[in-house]
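1. Sequence plus predicted model, see below.
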Amino acid sequence: MTGTCPVAFFLSDSTGITAETLGNTLITQFPEQDFERHTVPFIITVERARQVAARIDAVAAAGRMPVVFSTVVDPVIRDVLAGSQGFFVDLFGTHLPQLEAALHARANLRPGRAHGLVDATRYQSRMAAVEYAMEHDDGQSVRALERADLILIAPSRCGKTPTTMYLALQHGIRVANFPLVDEDFERRALPAPVAPHTGKCFGLTSQPLRLSQVRQERRPATVYASLAQCSWELRNAEELYALNSIPHVNSASMSVEEISATILERMELDEADHEQAGRIR
């Protein structure tokens, strides 16, 4: 990308995930600005910091506006980066002194704690949830469904799998997902393995045109992807949800993060509760 668009740098002494997430959250509030984005992880030496600062200065010298989002915790490295010609947004340093004052404690300023193996139990809980999700994706397995925290059901291509994996990886929630197919709609009943666990079910729907477009990418010019078939499936899915008092959401215009947050709230799922349950088992 070239031109005069601003350039966003996400700088970190670890993976850069936190800097990206927080920085992107801020710049999305300026939709008229077409940002070029660069993530620079593992800035753990002064020399590396100087190289990154020079890169930022080069962008500024070219007449473009560098906006720098940093989660670097080492004050020496942070000062080098802050001395660049970019507009520096210190996502950690700005707030740590305030938090230290409130807690009457000193931050230990160790890099990588947000996404490192700081809490082994929490990490293992998430990995177990991911393994569970992979085994139970798209109705592949009905083993140990009683251990599921959540069962997602929906017609094909409504977003079950990405939502399942996001909930597992980000929140440690054990999720199984099942497709709703013609046979279920004709019987006006949930898939047999799911029926005993209705209280754990959450449904996804979509918009017929959107679903048809998604399916056309997978199987173009088929009945499966036709607008008529998509409309019929979505209509019947909503009837099944109503018949079984299953909460649901239309995923057509929602990100996986928004879908997941909606599910967590409406199903009253809490990551800490499930980590504790995992320790007890």
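-> Nice, thanks for sending it over.
2. alpha carbons only for contacts and neighbour counts from here, please
-> Will do.
3. Let me see the ranges of the helices in the stretch 101-250 of the chain.
-> Listed in chain order, the helices of the stretch 101-250 of the chain (DSSP state H, counting those that start in this stretch) span 120-135, 160-171, 182-187, 208-218, 227-243.
4. Out of those helices, which is the most enclosed?
-> Highest mean neighbour count among the helices of the stretch 101-250 of the chain (mean count of other Cα atoms under 10 Å): helix 160-171, with a mean of 22.
5. name the helices or strands packed onto that one?
-> Applying 3 or more Cα pairs under 8 Å, 6 or more residues apart in numbering; DSSP states H and E, one finds that helix 160-171 contacts helix 120-135, strand 150-155, strand 175-180, helix 256-266.
6. Let's see that with 10 Å instead.
-> The contact analysis (3 or more Cα pairs under 10 Å, 6 or more residues apart in numbering; DSSP states H and E) places helix 160-171 against helix 120-135, strand 150-155, strand 175-180, strand 201-205, helix 256-266, helix 271-280.
7. closest one to Gly23 among those?
-> When these are compared by Cα to Cα, helix 256-266 sits nearest Gly23, at 16.1 Å.
8. so what does the closest one touch, helix or strand wise?
-> Helix 256-266 sits against strand 150-155, helix 160-171, strand 201-205, strand 248-250, with contacts defined as 3+ Cα pairs under 10 Å, 6+ apart.
9. alright, now check it against this:
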Amino acid sequence: MEMKVRRQVGSFLIKCLDSCTYFLKTYCLTMAVRQRLFLVLLCIIITGSFFKEFLPLPDSYLNNKRNFLNVYFVKLAWSWTFWLLLPFIAITTFYLTRNPKKVLLRLSTLLVGTVIWYICTRFFMLIENLTGSCHTSEALQDLKIEHENKKACVMDGGVWYGFDISGHSFLLPYCILMIVEEAAVVHELKLQRNQYIHIIVNTLFVALGVLALIWIWMFFCTAIYFHDIYQKLFGTAFGLLAWYGTYQSWYLHPLSPGLPPQGTYLKSKQQRYRL
């Protein structure tokens, strides 16, 4: 009896997983959505910044930097994206190519993403240090000229005021677009329903879909609550350029990590982007 109940529960969970996969693949990962997603992200940051500047919303849990999603997800955004994409890329690439070298080559996209994340965040910190000054309070009075960088200023109890390019506005769009590019490979997979790989791939795919939705939501919260418009626009521009420079330019060439394994569906995507 207990074994029968477990099978029924397992069957129900698999059906729910298949339904979520079908919904995400059919309605959220279409060619039209993927081709226009960067425009949607631009609209979010511009519209949200407008409200932030001219129609500010009252304080809420969402603009508390200690809120759950910000502390446990956004501050670890690249880690979440990296560790979910790693098994997804490895499994789907090997399933479609049966080529370990191709798997390693495709996984190098995560190394490229890590390098981009590291360089951009360090560059943002450099700009903030070069353009900033230390103050005793957020009122920007009583300049502390003895501190030359943000770290020393904060350690001394001061407030550093400089051009703080929004790291969230950079990283969240980049992660969203990277997830969408890599997840598109599900259109090429023909998995048998009873295979364990079917369950594993669908679980990872749904997890990536949920993660992308969280990133979109937190990107919207960043737009309406944090930073000024120029800091957010610069951050978003870096994120979009990182995506365009890799998936829409470099990865189309042979000497690159390449795009996900391509059948008819993804080849049509590549051809459209080249037009």
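-> Looks like it came in fine. Note that the structure is predicted; figures quoted are calculated from it, not measured.
10. Would you pull the TM-score for this pair?
-> For this chain pair, the superposition-based TM-score is 0.23 by TM-score structural alignment, normalised by the length of structure 2; 114 aligned residues with a Cα RMSD of 6.7 Å.
11. if we can go back for a sec, could you dump the helices and strands packed on helix 160-171 of structure 1 into CSV and include distance to Val52 of structure 1?
-> Listed next are these as CSV, based on distance: least, Cα to Cα, whole Å:
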stretch, distance to Val52 of structure 1
helix 120-135, 31
strand 150-155, 44
strand 175-180, 41
strand 201-205, 44
helix 256-266, 31
helix 271-280, 37
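12. Count the residues that sit near Asp79 of structure 1.
-> 13 (other Cα atoms under 10 Å).
13. Which secondary structure element is home to it?
-> helix 75-82 (DSSP states H and E).
14. Please pull up the helix or strand immediately following that helix.
-> Immediately after helix 75-82 of structure 1, counting by DSSP H and E, sits strand 87-90.
15. Could you name the helices and strands sitting against that following strand?
-> In this structure, strand 87-90 of structure 1 packs against strand 7-11, strand 66-70, helix 75-82, with contacts taken as 3+ Cα pairs under 10 Å, 6+ apart.
16. got a list of contacts for that strand?
-> 8-11, 19, 23, 56, 60, 65-73, 78, 81-82 (Cα atoms under 10 Å, 6 or more residues apart in numbering).
17. and with 7 Å instead?
-> Here strand 87-90 of structure 1 makes contact (Cα atoms under 7 Å, 6 or more residues apart in numbering) with 66-71, 82.
18. Now neighbour count and distance to Leu204 of structure 1 too, for these, in JSON lines please.
-> Below are the contacts of strand 87-90 of structure 1 laid out as JSON lines (neighbours: other Cα atoms under 10 Å; distance: Cα to Cα, whole Å):
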{"residue": "Pro66", "neighbour count": "26", "distance to Leu204 of structure 1": "40"}
{"residue": "Val67", "neighbour count": "22", "distance to Leu204 of structure 1": "38"}
{"residue": "Val68", "neighbour count": "26", "distance to Leu204 of structure 1": "38"}
{"residue": "Phe69", "neighbour count": "28", "distance to Leu204 of structure 1": "35"}
{"residue": "Ser70", "neighbour count": "27", "distance to Leu204 of structure 1": "37"}
{"residue": "Thr71", "neighbour count": "26", "distance to Leu204 of structure 1": "36"}
{"residue": "Ala82", "neighbour count": "20", "distance to Leu204 of structure 1": "45"}
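19. about what we covered before: which one of the helices and strands packed on helix 160-171 of structure 1 is the most hemmed in?
-> strand 175-180 (a mean of 27).
20. Could you check the angle it makes with strand 150-155?
-> 20 degrees (axes from the mean of the first three to the mean of the last three Cα atoms, to 10 degrees).
21. Counting by contacts, list what strand 175-180 of structure 1 packs against.
-> Under the contact definition 3 or more Cα pairs under 7 Å, 6 or more residues apart in numbering; DSSP states H and E, strand 175-180 of structure 1 sits against strand 150-155, helix 160-171.
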